[in-house]
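Participant: Would you be able to build a 3D model of this:
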Amino acid sequence: MKVLLIKDVKGLGKAGEVKEVKDGYGKNFLIGKGLALHATNEVLKKYEAQERKAKEQEALEIEEAKTLAETINSTKLTIKHKIGANGHLIGSVTNKEISEALKSQFDIELDKKHITLDKKIKTPGIFEVDCKLGHAVHATLKIDIIEE
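Facilitator: Reported below is the predicted structural model:
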């Protein structure tokens, strides 16, 4: 019996592979536990169509991430913050604050978890932060911290 593996099966193969197995093992274990499907022509064509659609979707997401990276790389964000008597910021600029400023000034939505600060920003000036955009695409955002 030929089966199409839906999930990785230890000792048999990885998801997406077509394997020849004994009838009892295929029907009772693999298909019964939802690890595989009976490899008919219809099932194989459906699986290939799903794979093609997933690859197209991933390519589209990568293209969107690269476009967003170009936009972020050419953007200079200005954040106003209170400054104490010693010339340092009162508190520090957080990735949440950067995310909110990006949304309000440039209408770019970027989750605060995707903004990486090497060290805390506690002084006014120009800083660069790394932004992870998914699919191994990164951007560098320039931030200008000024006195409120």
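Participant: contacts and neighbour counts: CA atoms only from here.
Facilitator: OK.
Participant: Could you check how far Gly134 is from Asn95?
Facilitator: 17 Å (C-alpha to C-alpha, to the nearest Å).
Participant: With neighbour numbers in mind, choose between those two.
Facilitator: Neighbours per residue, other C-alpha atoms under 10 Å: of Gly134 and Asn95, the larger number sits with Asn95, 19 against 13.
Participant: can I assume the more buried one is in contact with Lys120?
Facilitator: No - contact criterion C-alpha atoms under 8 Å: Asn95 and Lys120 do not qualify, at 9.5 Å.
Participant: any shared contact partners between these two?
Facilitator: Residues touching both Asn95 and Lys120 by C-alpha atoms under 8 Å, 6 or more residues apart in numbering: none at all.
Participant: Check this protein for its longest helix and report it.
Facilitator: helix 41-73 (DSSP state H).
Participant: One more, so I can put them side by side:
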Amino acid sequence: MKLILTQQVSGIGEPGDVVEVKDGYGRNYLVPRGFAIKWTRGAEKQIESIKKARSAREIATVEHAKEVAGQLQALKVTLRTRTGSNGRLFGAVTASDIADAVKNAGGPDLDKRRIEIGNPIKTVGSHRASVRLHPDVNATIDVNVVEA
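Facilitator: Take a look at the predicted model:
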């Protein structure tokens, strides 16, 4: 199945890329979640606008990405949330929650779609999240989840 990516998908490609994936993966995962659109000649004309929007909000150079990574690693991010007994959270911490906490801690404004959480954060304590700043630069954020 031939698709045009609208968002970055790890291991597949960047927004605006035309990729060939298995039919089930494209039909059941990428298209319903809005990560891709079906390739047609008309949709191919949209590729340029997707790439322009991507370049406007993307960190352009590796040096700038490394600078932002340094800021993120030096940042103390604390996230206050409601908890139940035994330090368990009501729900889980999302990438959007982490992006807001980084901004509140005085860090750079991050796109929530670039934040990857390895295991779901469902307990109080210290956790790690990864941020894809540039194809060559990843940063890790230490998130301290505390009871509100």
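Participant: ok, average deviation of the helix or strand following the longest helix of structure 1 from structure 2?
Facilitator: Beyond helix 41-73 of structure 1 on the C-terminal side, the first helix or strand identified by DSSP states H and E is strand 76-81. Compared with structure 2 after fitting, strand 76-81 of structure 1 has a mean deviation of 0.6 Å; criterion: mean C-alpha distance after the TM-score superposition for structure 1.
Participant: quick one: buried residues of strand 76-81 of structure 1?
Facilitator: Using 16 or more other C-alpha atoms under 10 Å as the burial criterion, the residues of strand 76-81 of structure 1 that qualify are 76-79, 81.
Participant: Give me the residue at the spatial middle of structure 2.
Facilitator: Arg114 (2.0 Å; C-alpha atoms, centre = their mean).
Participant: Tell me how far the residue of structure 2 most remote from its centre lies from Arg132 of structure 2.
Facilitator: Centroid-distance maximum for structure 2: Ser85 at 30.3 Å, with C-alpha atoms, centre = their mean. Using C-alpha to C-alpha, Ser85 of structure 2 is found at 34 Å from Arg132 of structure 2.
Participant: And Ser126 of structure 2, how far from Asp142 of structure 2?
Facilitator: Applying C-alpha to C-alpha to Ser126 of structure 2 and Asp142 of structure 2 gives a distance of 7 Å.
Participant: ok, the two, which is more surrounded?
Facilitator: It is Asp142, of Ser126 of structure 2 and Asp142, that has more neighbours when counted by other C-alpha under 10 Å, with 17 against 13.
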